[in-house]
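A.B. asks: Quick one, what's the 3D model for this:
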Amino acid sequence: MSEVSPVSYERLLRLAHQRAIDGKGGLAASIAKMCLDSRADLTKQELELTFEILRELIDQVEIEIRRYIADYLAERTDVPDDLVDFLANDTINVAYPILVHSKQLTDDSLVELVMKHGQSHQLAIAERDGLSEIVTDALVAAGDNEVAIQLVKNYSARISRNSMEALVDRSEALEGLQAPLTRRRDLPEDLARRMYIWVGEALRQHIIQNFNIQDDLVNAAIAGAVEAGIADSDAVEDVHGDRLVKALHEEGKQGFLAAFSAVTGLNMATVNKIFDMTSLNTIAIACKSIDFSKQNFGLLLQQLLGSKFQQYSSAGLFEKALQYFERLESANAKAALDKWKTGPH
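C.D. replies: The predicted model follows:
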């Protein structure tokens, strides 16, 4: 350290005595600028005095001055803990640089901040370099979608297996999570395979190119999702659906068509035309008219498509058919069935 410090102890004392003239905000800003600048060469005594003055004034100055001070303190590692804590819990305009950059915030402190504050503080914390699993678990558990997206885009953050699974599950409904998740090198292959089921074609190609996933495994993953009822299967009894899916599996397409004709009262010519595979929406209407569950409709469609299932799935046609089936009103489907009974399809 040089013999003559740019900021003397006496100078700090004179500044402190000028509070009534210069105002508290002016004093705090002047001290922060002079003493906390990276070029300032302070003795230990001068630094202690600097922090003591800031500690006394920080809760009495306007937001602009507090942010000014926070910017200076964010990169330091020698700030009193209570001063860091005060700024980290301040309004986000003040707290932001501390939350993003201060190395003095421990994992426990960060978790407490996540639990105590809302989206703005959580978003800032999600930007920090090298976040630990303890902190990212807390951010994921907070349940905010924007925070989750920001976290997943932070490729230096370490995310536990449990949190990664939770994020992958949320990505089915939250499209903004899908691309950044598939671009994480720490995304397990089994979770990438799960995401393959619901992401768009571009991301499916990315998954195939960047993860060790074979076509037969992808097909198995899609089939498994269908058997699980895609995203929202329920426990409602589906007598017709169970019977007809079983008929198709055990008796082939002709056995299924005969069983469908018996259930609906449609003649075989109409049934053959419905299931000639030219319109998946028509099949959706037919199944909805006899109260198929979405799970059974997906299973039936998968079996009817056979070797073309992967092609339809990759093109998004299978998913669109499921969505159409889900949106379709049962009353409208039953009305269509009645028309098919009385006239040509």
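A.B. asks: alpha carbons only for contacts and neighbour counts from here, please
C.D. replies: OK.
A.B. asks: Show me what stretch 194-212 is in contact with.
C.D. replies: Applying C-alpha atoms under 8 Å, 6 or more residues apart in numbering, the contact partners of stretch 194-212 are 168, 171-172, 178-179, 182, 189, 192-193, 213-214, 218, 221-222, 225, 314-316.
A.B. asks: quick one: contacts for I125?
C.D. replies: 99-100, 110, 114.
A.B. asks: want to try CSV for these, with secondary structure as columns?
C.D. replies: As requested, the contacts of I125 are exported to CSV (DSSP: H, G, I helix; E, B strand; the rest coil):
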residue, secondary structure
L99, helix
V100, helix
L110, helix
V114, helix
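A.B. asks: Can you name the two of those residues that sit furthest apart?
C.D. replies: Maximum pairwise distance in the contacts of I125, criterion C-alpha to C-alpha, is 12.8 Å, between V100 and V114.
A.B. asks: want to put them side by side, so please do this one too:
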Amino acid sequence: MSTVVPPDLTHASQAVPLSGLNQLLDLAKKRSPDDQNRLLMGVAGLYESAGAHGGAPEALADIFIALTRSAEREIRQVLAQRLARVEWAPAALVRMLAADEIEIARPVIAASPLLLDEDLLQLLSDCSIEHQIQVALRPNIGAAVARAIIAGADPAVMTALATNRTAQIEASVFADLVGHSRQLAALRAPLTRHPSLDEALALRLYQWVGDALRQAISDRFTIDPDRLAEAVRSVARTTAGETAGGQVGAVDWDAPPEDSDARLAAKLHAAGQLRPAYLIRALREEKLGVFAHGLAMLGRFEVTQVRRALDGDTARPLFLACIAVGLDRAAFPAILTEIRKLNKGFPRDPDSSAWRLAERSADQAAYEFRLLMADADHASV
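C.D. replies: Predicted structure coming up:
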């Protein structure tokens, strides 16, 4: 196999003529993937070397970016790993990689010192939920980026931000995040541990978390027990008002039929007969327990996560779980109607269209579902 030698452009100062650049790209495309990889990595090494001797020429940056754009996915992924933490790469190239497929973009978004807040804001605006989640997880993101994440109000992205203890979050924005945690259980555990949580917000959070997180708040802050008790009474009064008129809650999942539902779902799964279409059939036959266990088995979820989705104050997690196992998003309104008939109106939704999320792949939907339904009292998010 012939050796591919990168062009010597260390003394060039102008942009490469378009005809010359196209000729180089045509030549690269005719090479094998291994040759293309060596060519691109050779240009990368040349760019790094030129940068160490007074700065790389514009022509070399043009070639570096053009070769990367035309490279195969695996080659771009290797390059992204190499450039993730360096300061010498062309900023335009780093921005291009950050907007690429998420497996290519992730290391760049996570660590590149060349990405500025304005670049991260662009990713939040233009790219997938997975890109947005990675932006939210990036260390030391600025206040403007955090504001944009909360304004976007995507549950998975906000949950990722809540786990990021180095993010610069303004006090008013952090208060909004705490407010979102009333409806979004996945936010509660990371917020309880977040360094920006003060006593006033801790008292607010205390109202709607479980016993384990209440204990964590009590251990972290010295709050008058009478104030804590009043906070609990306050949320109890609110809940009582919401359930007035006979609304006493969703299905009792610990009732005896639960065991037989689990056995039936497991039997169908073992026989290869548990498919997405069967979940719809189970609802039509009023077998909500079978639906819950079947959904958990097909999605490889914990059945407790599915139960919480079915009993939630928003249908978003349930929608994500259904998409994750291959149910058609167009069928979800009918599925939701059937479930509410069987589950005393749950999952409820203050905004009946809140579940209408942008297009997700099955893997992406499963990831978001697990993130949203992480055990608020025990699991780390």
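A.B. asks: Report the TM-score for the pair.
C.D. replies: The TM-score (TM-score structural alignment, normalised by the length of structure 1) is 0.58; 236 aligned residues with a C-alpha RMSD of 3.8 Å.
A.B. asks: conserved subset of the contacts of I125 of structure 1 in structure 2?
C.D. replies: Counting by both residues aligned by TM-score structural alignment, their matches' C-alpha atoms under 8 Å, the contacts of I125 of structure 1 that remain in contact in structure 2 are 99-100, 110, 114.
A.B. asks: Counting neighbours, which of those comes out on top?
C.D. replies: The member of those surrounded by the most neighbours (other C-alpha atoms under 10 Å) is L99, with 28 neighbours in all.
A.B. asks: Map that one across to structure 2 for me.
C.D. replies: Here L99 of structure 1 is matched to I109 in structure 2, going by TM-score structural alignment.
A.B. asks: So that match is in contact with Q134, correct?
C.D. replies: Yes. In terms of C-alpha atoms under 8 Å, I109 of structure 2 counts as a neighbour of Q134; the distance is 6.6 Å.
A.B. asks: hang on, the earlier thing: ok, of the contacts of I125 of structure 1, which one's closest to Y155 of structure 1?
C.D. replies: Once C-alpha to C-alpha is applied, the member of those that ends up nearest Y155 of structure 1 is V100, at 14.8 Å.
A.B. asks: show me the contacts for N140 of structure 2.
C.D. replies: Contacts of N140 of structure 2 (C-alpha under 8 Å, 6+ apart): 166-168.
A.B. asks: secondary structure class for the counterpart of it in structure 1?
C.D. replies: In structure 1, N140 of structure 2 lines up with G130, judged by TM-score structural alignment. Per three-state DSSP, the secondary structure class of G130 of structure 1 is coil.
A.B. asks: what's the answer for I31 of structure 1, then?
C.D. replies: helix.
A.B. asks: That one - nearest residue in space that isn't next to it in sequence?
C.D. replies: In space, and not counting its chain neighbours, I31 of structure 1 is closest to T50: 6.7 Å by C-alpha to C-alpha, 6 or more residues apart in numbering.
A.B. asks: Could you tell me which residues within the helix or strand containing G20 of structure 2 count as buried?
C.D. replies: For G20 of structure 2, the host element (DSSP states H and E) is helix 18-29. Residues of helix 18-29 of structure 2 classed as buried: 21, 25, 28-29 (neighbour count, 16 or more other C-alpha atoms under 10 Å).
A.B. asks: How about stretch 71-79 of structure 1?
C.D. replies: Within stretch 71-79 of structure 1, the residues scored as buried using 16+ other C-alpha under 10 Å are 71-75, 79.
A.B. asks: How far does it sit from its chain's centre?
C.D. replies: Here stretch 71-79 of structure 1 is found 31 Å from its chain centre; the criterion is C-alpha atoms, centre = their mean, to the nearest Å.
A.B. asks: ok, and what's touching that stretch?
C.D. replies: With C-alpha under 8 Å, 6+ apart, stretch 71-79 of structure 1 has contacts from 32-33, 36-37, 51, 97-98, 101-104.
A.B. asks: Out of the residues you listed, which sit inside strands?
C.D. replies: Among those, no member falls in strands (DSSP state E).
A.B. asks: Type out the ChimeraX command that picks the buried ones from those.
C.D. replies: Selection of buried members from the contacts of stretch 71-79 of structure 1 for ChimeraX, criterion 16+ other C-alpha under 10 Å:
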select :32,36,51,97,98,101,102,104
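A.B. asks: any idea which of the contacts of stretch 71-79 of structure 1 is closest to E62 of structure 1?
C.D. replies: For the contacts of stretch 71-79 of structure 1, the nearest to E62 of structure 1 is A32 (14.3 Å; C-alpha to C-alpha).
A.B. asks: That closest one contacts A70, correct?
C.D. replies: No. Between A32 of structure 1 and A70 there is no contact under C-alpha under 8 Å: 9.3 Å.
A.B. asks: sorry, back to before: could you dump the buried residues of helix 18-29 of structure 2 into JSON lines and include distance to R214 of structure 2?
C.D. replies: Formatted as JSON lines, the buried residues of helix 18-29 of structure 2 follow (distance: C-alpha to C-alpha, whole Å):
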{"residue": "L21", "distance to R214 of structure 2": "63"}
{"residue": "L25", "distance to R214 of structure 2": "61"}
{"residue": "A28", "distance to R214 of structure 2": "61"}
{"residue": "K29", "distance to R214 of structure 2": "61"}
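A.B. asks: ok, and the closest non-adjacent residue to the equivalent of P155 of structure 2 over in structure 1?
C.D. replies: Mapped onto structure 1 by TM-score structural alignment, P155 of structure 2 lines up with N145. The shortest distance from N145 of structure 1 to any non-neighbouring residue, by C-alpha to C-alpha, 6+ apart, is to L174 (7.8 Å).
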